[in-house]
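Got a predicted structure here, sequence first:
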Amino acid sequence: MRLLGVGMCAAVLAVGLLAAPAHAETGMRDAWGGSDARDGQDVRGADWALKETGKDSRFRGLAAVSRSTAWVAGSKGTVLRTVDGGRTWRDVSPPGAVAEGLELRDIEALDGRRAVALSIGEGAASRVLRTEDGGATWTETFRNPDPRAFYDCLTFFDSRHGLAVSDPVDGAFRILSTDDGGRNWAVLPGTGMPAALPGEAGFAASGQCLVSAGPRDVWLATGGGAVARVLHSADRGRTWRVAESGIPAGDPAKGVFALAFRDRTTGLAVGGDYRTGQASPQAAAVSSDAGRTWSPAPTPPPAYRSGAAWFPHARGTALAVGPTGTDVTTDGGHSWRALATGSFDTVDCASDGGCWAAGEKGRVGRLERSARP
């Protein structure tokens, strides 16, 4: 969204859940202490651990590979990568992106060495960059030729198939597709995309306005129109159905800012009004039917939230982050409670239990078990 495009977005803290072996559920229980960890109870003993990056960029793009490896991307064309849990960060910024001061708002890791980053902006400012060698070199694989288009978010279904979304062009959202890991991109036909509402767009706030789960399902979050909507495609972006989220809209600063799907049926939506000091009631919603219908969270976060992520291998536990703090749910998004203060934009969790988040002034951190009993 142009309103959020080059200006506002909440800070981001890169966050990582401690200790979880890469072999799934048993590892989560060992890491977080007993079977209650499955339902996220032990997260109450967690706290943020900041990781020094040495940068002052605002990081809104984040990809968690594991509890040791993560990528962050942000303003001034900056991309950083860690392979030691955030103790050290390597500056792997694309030289051209730095020279032009591109706004990198999303990054998707295909593995520890391959990643795809999206810069946002009108026309040629919207680009896709790809690396295969841990960021040592980058290739520009897409530059938007249409001055009416403004790309907001990326998602990948697997290491080959991915999509990017632009704000509406000719009255409908535009979808860009790759089937070779981001080496080549093509605009999909718009015949299966419902008409956009007047003023409707996506928010380039956390890289989570377009998310996927499984090999074919993808969801798109919107705001700015009369109602905030969630669009769902079960065929990798060729046809879409639309549902109202229940999160307040009706203003360019309001709507759904982030989605998170645990699987192809169970999803969360968070958002609100990103303007400082503005109330954001009903800033979260849940879906149990692949986004066909949404219900407001009975106890939502207390303020605007720009990012969300499910804890791996925990049925009902997820995080929501925003400029005024972090909230946690352990009942699938129905009720949220405060976990920590501090400003964050985005959060992402890896399958081994490593969760990261990132934000303003180069802040990156990991969620670790508190030393308190």
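Received, thanks.

CA atoms for contacts and neighbours, from now on please.
Noted.

tell me the SS of Pro302?
Of the three states, Pro302 takes coil under DSSP: H, G, I helix; E, B strand; the rest coil.

ok now do the closest residue to Leu62 other than its chain neighbours, which residues does it touch?
The shortest distance from Leu62 to any non-neighbouring residue, by C-alpha to C-alpha, 6 or more residues apart in numbering, is to Val72 (4.5 Å). Listed by C-alpha atoms under 8 Å, 6 or more residues apart in numbering, the contact partners of Val72 are Phe59, Arg60, Gly61, Leu62, Ala63, Val79, Leu80, Arg81, Ile107, Ala358.

one more time with 7 Å
Contact analysis of Val72 by C-alpha atoms under 7 Å, 6 or more residues apart in numbering lists Phe59, Gly61, Leu62, Ala63, Val79, Leu80, Arg81.

Ok, Met28 next?
Residues in contact with Met28 (C-alpha under 7 Å, 6+ apart) are Ala20, Ala37, His313, Gly353.

and here's the other structure:
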Amino acid sequence: MGMMRRVAAAGLCGAALAAALAAPAQGRPAGAEVRAGWRLKDSGTDARFRGLVAVSRRTAWAAGTKGTVLRTRDGGRTWRNVSPPGAQGLEFRDIEAFGARRAVVLAIGEGEASRVFRTDDGGATWSETFRNPDPRAFYDCLTFFDARHGLALSDPVDGKYRVLATGDGGRTWRVLPSGGMPAAQPGEAAFAASGQCLVSAGRRDAWFATGGATTARVFHTADRGRTWTVADAPLPAGDPARGVFALAFRDVRHGLAVGGDYRPGQPSPRAAAVTADGGAAWTPATEPPPAYRSGAAWLPYAHRAALAVGPTGTDVTADGGRTWRTLDSGSYDTVDCAPDGGCWASGEQGRIARLEPIR
């Protein structure tokens, strides 16, 4: 009974946060006094955390520069440094976790700098399960369909994106054949900005986002990476600094794309788009975020509400990504929400925050 009460309370809190975020102040229902905002947690480090996974309101993992991996189990009051030994020279940009004990983390870079590590004991020990042997490959991000099946994405090699696959929870990896992968554009690549350039929904569908070329694009697979289709995305392109930086799908049909131009001070007038057909077509947001955004996440308990974050702030949508309004001006690189309503964000200078009610 106690567990049932705690689950119900978490759901009500998540629903209240979603309603508060979704409704403008002047349109908030009578008696709805709950507002929501980011509450910074002391991470105890100045690492930049572009990798983040929200397990729950109490448990989260963050991965970043200087080979740093942190974990909290008390809502961010304390953080345990669980970094893999000897990883200080690596750049962690993505992390996936399956509870408080099991996680898989990706280091990016050319050649052997791209690596995957796995822990089954909360970071007390780690196993290196992949080290990239090809100097032409550069791995950017990873995703898991379930506790066993996952993918990792590399920038193009020989004119096509390279995809790794695992069927045993990240213990072993293999390069998938490239025959079902469309050709890359000249100069095209994925952005390792938030761990969200490759995402999944359901048991077999995954998407990855690109930029740096004439057109920003989104690739989609419905068979766990064996074959892919590709669609143009109406976000800024035509420059190595522009494109789609993050994707978020609430199911296999409804998704968000955010990005723009990551250079400080550069305009990003079309920084978001939406799809309702699994990524076959993308529609620009009618009122996009005001600047470049690098991360996005759907809010639990709110069918059409989502968050987007970037170095200049956080925006919220209540209509599935068509219109956005600014929630916060703090700098964050990535955002993630757990099924129990716990939403977390992280970024530069050790910044990690949890979305909490403000009364």
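Yep, that arrived. Here the structure is a predicted model, which means the values were calculated and not measured.

Quick check: TM-score for this pair?
After superposition, the two chains reach a TM-score of 0.94 (TM-score structural alignment, normalised by the length of structure 2), with 347 aligned residues with a C-alpha RMSD of 1.7 Å.

picking that back up, in a markdown table, list the contacts of Met28 of structure 1 along with secondary structure and distance to Asp180 of structure 1.
Formatted as a markdown table, these follow (DSSP: H, G, I helix; E, B strand; the rest coil; distance: C-alpha to C-alpha, whole Å):
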| residue | secondary structure | distance to Asp180 of structure 1 |
| --- | --- | --- |
| Ala20 | coil | 31 |
| Ala37 | helix | 38 |
| His313 | coil | 29 |
| Gly353 | coil | 28 |
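
which of these tops the neighbour count?
Most neighbours among these, by other C-alpha atoms under 10 Å: Gly353, with 29 neighbours.

And what about the equivalent of Val286 of structure 1 over in structure 2, helix, strand or coil?
Using TM-score structural alignment as the criterion, Val286 of structure 1 maps onto Val274 of structure 2. Per three-state DSSP, the local secondary structure of Val274 of structure 2 is strand.

Once you drop chain neighbours, what's closest to Val274 of structure 2?
Closest residue to Val274 of structure 2 apart from its sequence neighbours, by C-alpha to C-alpha, 6+ apart: Leu256 at 4.7 Å.

Now name the helix or strand holding that neighbour.
Assigned by DSSP states H and E, Leu256 of structure 2 falls within strand 255-261.

Show where that strand falls in structure 1, residue numbers please.
Counting by TM-score structural alignment, strand 255-261 of structure 2 corresponds to residues 267-273.

mean distance, the matching stretch to its aligned residues in structure 2?
When structure 2 is superposed, stretch 267-273 of structure 1 averages 0.1 Å from its matched positions, counting by mean C-alpha distance after the TM-score superposition for structure 1.

which residues touch that stretch?
By C-alpha under 7 Å, 6+ apart, stretch 267-273 of structure 1 touches 247-248, 253-261, 279-280, 283-288, 304-306, 333.

Of all the residues in that stretch, which ones are buried?
Gly267, Leu268, Ala269, Val270, Gly271, Gly272, Asp273 (16 or more other C-alpha atoms under 10 Å).

Pick out whichever of the residues you listed sits closest to Ala97 of structure 1.
Distance to Ala97 of structure 1 across those (C-alpha to C-alpha) is lowest for Gly271, with 29.0 Å.

In structure 2, mark out all the helices, start to finish.
Assigned by DSSP state H, the helices in structure 2 fall at 2-22.
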